[in-house]
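In: sequence-free structure coming up:
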């Protein structure tokens, strides 16, 4: 990790789908790509302080953490150990009074056999072994689990809330259509729009800049640039006042001709494109249709989530027609458009009040409040800082299949823990009576302490072997 002294860089670990501007004093991560200009770094974190090491440490901490189900084991152990001691004493007394000669020898053998076979090794290994193997299996698939509690809660999730850009889509939008109004032509509009958008870090802004560069338009300088949160941007270019953003923003600013733009925007939005309105000198000059292709893996991932019985809700800042087109194409259960980061947080809170167990998937930056509010936060991308701190699960890649893998992993791990606990309990339920001499009246068999020791070891081995099955569990 380093500190930026000058330049522009794009981090491979920020979780953002597009490059981000870096200025003096900003933190950057080793291994990232500098796309523009010179970059001078000062190393402020090496070795154990690096982001990669913190990710490794997070996996190790998760493997050592305790799942809430372990509390059940602790409660059982609290009563189990005294109960075993009582059983051993009763076995000793019973054989001393009613056993064959030599009575004390038989009584001693039975008492020791009970203590040995009831050693709660398997009970103690049942949960931590499954957690350790499960967390490691998730890391192998690029699913980083923060702690064992997340695994247990994730199993109970019934609603998945997802962002659109960078989660369902590739996060690299392109301008696919330009419709002009009045005396403006396509090249003039793109030249002015690119001049303004070049000063913005938004993915849609960069799409406009890329289109202008692809059309080999001459760049111009913008001045008096300002960003309107959740609305758009504005600046002055070549003596023109340029405003770019949503239709509602242009309405608020009193721009003429917005309704005409809305009429033409409908056809683009119906195909899933985001429409950006460009006003020049207080009059609508053009609309830009910007399409962010859906990831090839998204449909299959959503199918898996539905097969797991999960409801998928999409929250996006896009306009209603665009969101509806994407949701319809992907078969998403519910969608909400024009949603701000604050509204995402409130929406997740309302779902929880309704009794839902919610997992929120986002890029870990703007979605941080919702990630923190959800029962399980899933940071898409390899997020640092806010992403890792706000989310219980971090996906190394920005692929929705990681969400399905996390859901499958939690279910398989919790099922494996229950199997281990069953083995441990049923083993003791059968082993203790046999060790105490239950078979002797019928078959004349008294369990040797050596056989009891072997049986006790076998129970632990069976629990470990069952936990290791998670290493080859199919998650996607």
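Out: Sure, I can see it. On a predicted model such as this, the values are computed, not experimentally measured, just so you know.
In: okay, CA-based contacts and neighbour counts for the rest of this
Out: OK.
In: how about residue 178, nearest residue that isn't a chain neighbour?
Out: Closest residue to residue 178 apart from its sequence neighbours, by CA to CA, 6 or more residues apart in numbering: residue 288 at 4.7 Å.
In: wasn't that neighbour part of a strand?
Out: Yes: judged by DSSP: H, G, I helix; E, B strand; the rest coil, residue 288 forms part of a strand.
In: and the gap between it and residue 398?
Out: The gap separating residue 288 from residue 398 is 27 Å, by CA to CA, to the nearest Å.
In: how many residues are close by the residue nearest to residue 178?
Out: 26 (other CA atoms under 10 Å).
In: now it: how far from residue 223?
Out: 22 Å.
In: same deal with residue 275?
Out: Note on residue 275: its distance to residue 223, by CA to CA, is 24 Å.
In: which of those two has more neighbours?
Out: When residue 275 and residue 223 are compared for neighbours, residue 275 comes out ahead with 29 against 15, by other CA under 10 Å.
In: before we go on, here's another structure to hold up against the first:
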């Protein structure tokens, strides 16, 4: 759809995944609103544009992204901050060294004063301090990339250590956004099981709906069936409800429970009970008798539970912010042990939730995919985009997980911790080197052993300190 509109005639199923992030097409008819960027997968509609240019839901999402980008903190470069104080201090030390040798040093005083002050300047060259961060970051970025994690901003490693909350989108992150058959029930009233399976397959094979595709795939993997597609007659697709047809003069109906109820068929209370926990139920009726109930649920990403357990063990609070309905979201939260769950959330509401957490002093990671998550990904202290997400989501995220594997966030935490540890080690050794060798270069050992450090050896020591920092950073490559 080119613009936000309202349907004034007809009906159809709309893929709004670019707006809501949810994969199931939504059936809409007269007086329903449709959004720019959504796709009419089936049906015919006539719609009237109800927003001015630049004010569509999609436009507002893009504006939120721009606002979030404006609030992004600049990367704090610790090495530059240290160097800004370190260099003047070293200059002062070198000057004091020169004066002390000129006043109290042995003859030739000027020569000793010049050699020692130059040695101080050479040995205190802040190369090791300057290399401490970039070498570790460079190797750390390469390490994470080899694990299928693209870190786009180096400050991610530092922010990981301060992370207090993680907000997950549901579909395509914690779940795969693909339906799987959880149960396939048969009543055996008039037909044997293979005949029921064959008729369901023949009907669902004629549909491109995600639920139909899941049922077809399940039957192909689990059951023997007959090819009855050519024997199905008078097939008709009922938008947003189901399908009906005839077989040997008998009526076939398949679809949601409301569809069968409207068709005058009593599916029974047990069928409605099967929907508990946010599951979807598809009923199949042959000649007004319910022959089968198919229970489907959005498949939980295999790595999700392990990830939730890992981040909770670190004291991090977990949230779900999803556009899906209450039952489905709460079901996923319960199955994974997520601390807080919010449903029916629009993009701006997700954005506001993260902004509120940040105002409370929380450091927030957002994990999501789809355009609807882009504002939140950009606003969050760390935005993690799934590799299967839309292009705008990938550009908004600080981190991109390739292969749509949310479990890689655990590896991100581990690699980030190792990288920070190496940076701090680099700083430690660089400072220890200066603390020990600057006094030596200044001549403190002269009264004891009668020697001073030659500037050539000072230069060698300075080079070795830089090499040690680089070698320590390279250890990240072999760390497990």
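Out: Received the coordinates, thanks. Treat the numbers as computed from the prediction; the structure is a model and nothing was measured.
In: TM-score of the superposition?
Out: Comparison of the two superposed chains (TM-score structural alignment, normalised by the length of the first structure) gives a TM-score of 0.68, and 395 aligned residues with a CA RMSD of 4.3 Å.
In: using the three-state scheme, assign the aligned partner of residue 84 of the second structure in the first structure.
Out: In the first structure, residue 84 of the second structure lines up with residue 78, judged by TM-score structural alignment. Put simply, residue 78 of the first structure is helix when judged by three-state DSSP.
In: could you pull out the helices in the stretch 301-450 of the first structure for me?
Out: Here the stretch 301-450 of the first structure has its helices, by DSSP state H, counting those that start in this stretch, at 320-330, 341-353, 368-373, 386-390, 401-436, 440-443, 449-468.
In: of all those, which one is nearest residue 134 of the first structure?
Out: Of all the helices of the stretch 301-450 of the first structure, the one in closest proximity to residue 134 of the first structure, counting by CA to CA, is helix 401-436 (5.8 Å).
In: what sits against the spatially most central residue of the first structure?
Out: Closest residue to the average C-alpha location of the first structure: residue 378 at 2.2 Å, with CA atoms, centre = their mean. Counting by CA atoms under 8 Å, 6 or more residues apart in numbering, residue 378 of the first structure makes contact with 359, 360, 361, 362, 364, 371, 391, 392, 393, 394, 395, 403.
In: rerun at 7 Å
Out: Residues in contact with residue 378 of the first structure (CA atoms under 7 Å, 6 or more residues apart in numbering) are 359, 360, 361, 362, 371, 391, 392, 393, 394.
In: all strands of the stretch 201-350 of the second structure, in order?
Out: For the stretch 201-350 of the second structure, applying DSSP state E, counting those that start in this stretch gives strands covering 232-238, 242-247, 250-255, 280-286, 289-300, 317-321, 340-342.
In: out of these, nearest to residue 18 of the second structure?
Out: Closest to residue 18 of the second structure of the strands of the stretch 201-350 of the second structure is strand 317-321 (CA to CA; 16.0 Å).
In: mean per-residue distance, the closest one to the first structure?
Out: In the superposition with the first structure, the average deviation recorded for strand 317-321 of the second structure is 2.5 Å (mean CA distance after the TM-score superposition for the first structure).
In: for that strand, packing partners?
Out: In terms of contacts (3 or more CA pairs under 7 Å, 6 or more residues apart in numbering; DSSP states H and E), strand 317-321 of the second structure is packed against strand 165-168, strand 340-342.
In: list of residues touching the helix or strand containing residue 179 of the first structure?
Out: For residue 179 of the first structure, the host element (DSSP states H and E) is strand 174-180. Residues from elsewhere that reach strand 174-180 of the first structure (CA under 7 Å, 6+ apart): 186, 207, 208, 211, 285, 286, 287, 288, 289, 290, 291, 292.
In: how close does it sit to the second structure?
Out: Looks like 4.7 Å for strand 174-180 of the first structure (mean CA distance after the TM-score superposition for the first structure).
In: equivalent analysis for stretch 86-96 of the first structure, please.
Out: Compared with the second structure after fitting, stretch 86-96 of the first structure deviates on average by 1.7 Å (mean CA distance after the TM-score superposition for the first structure).
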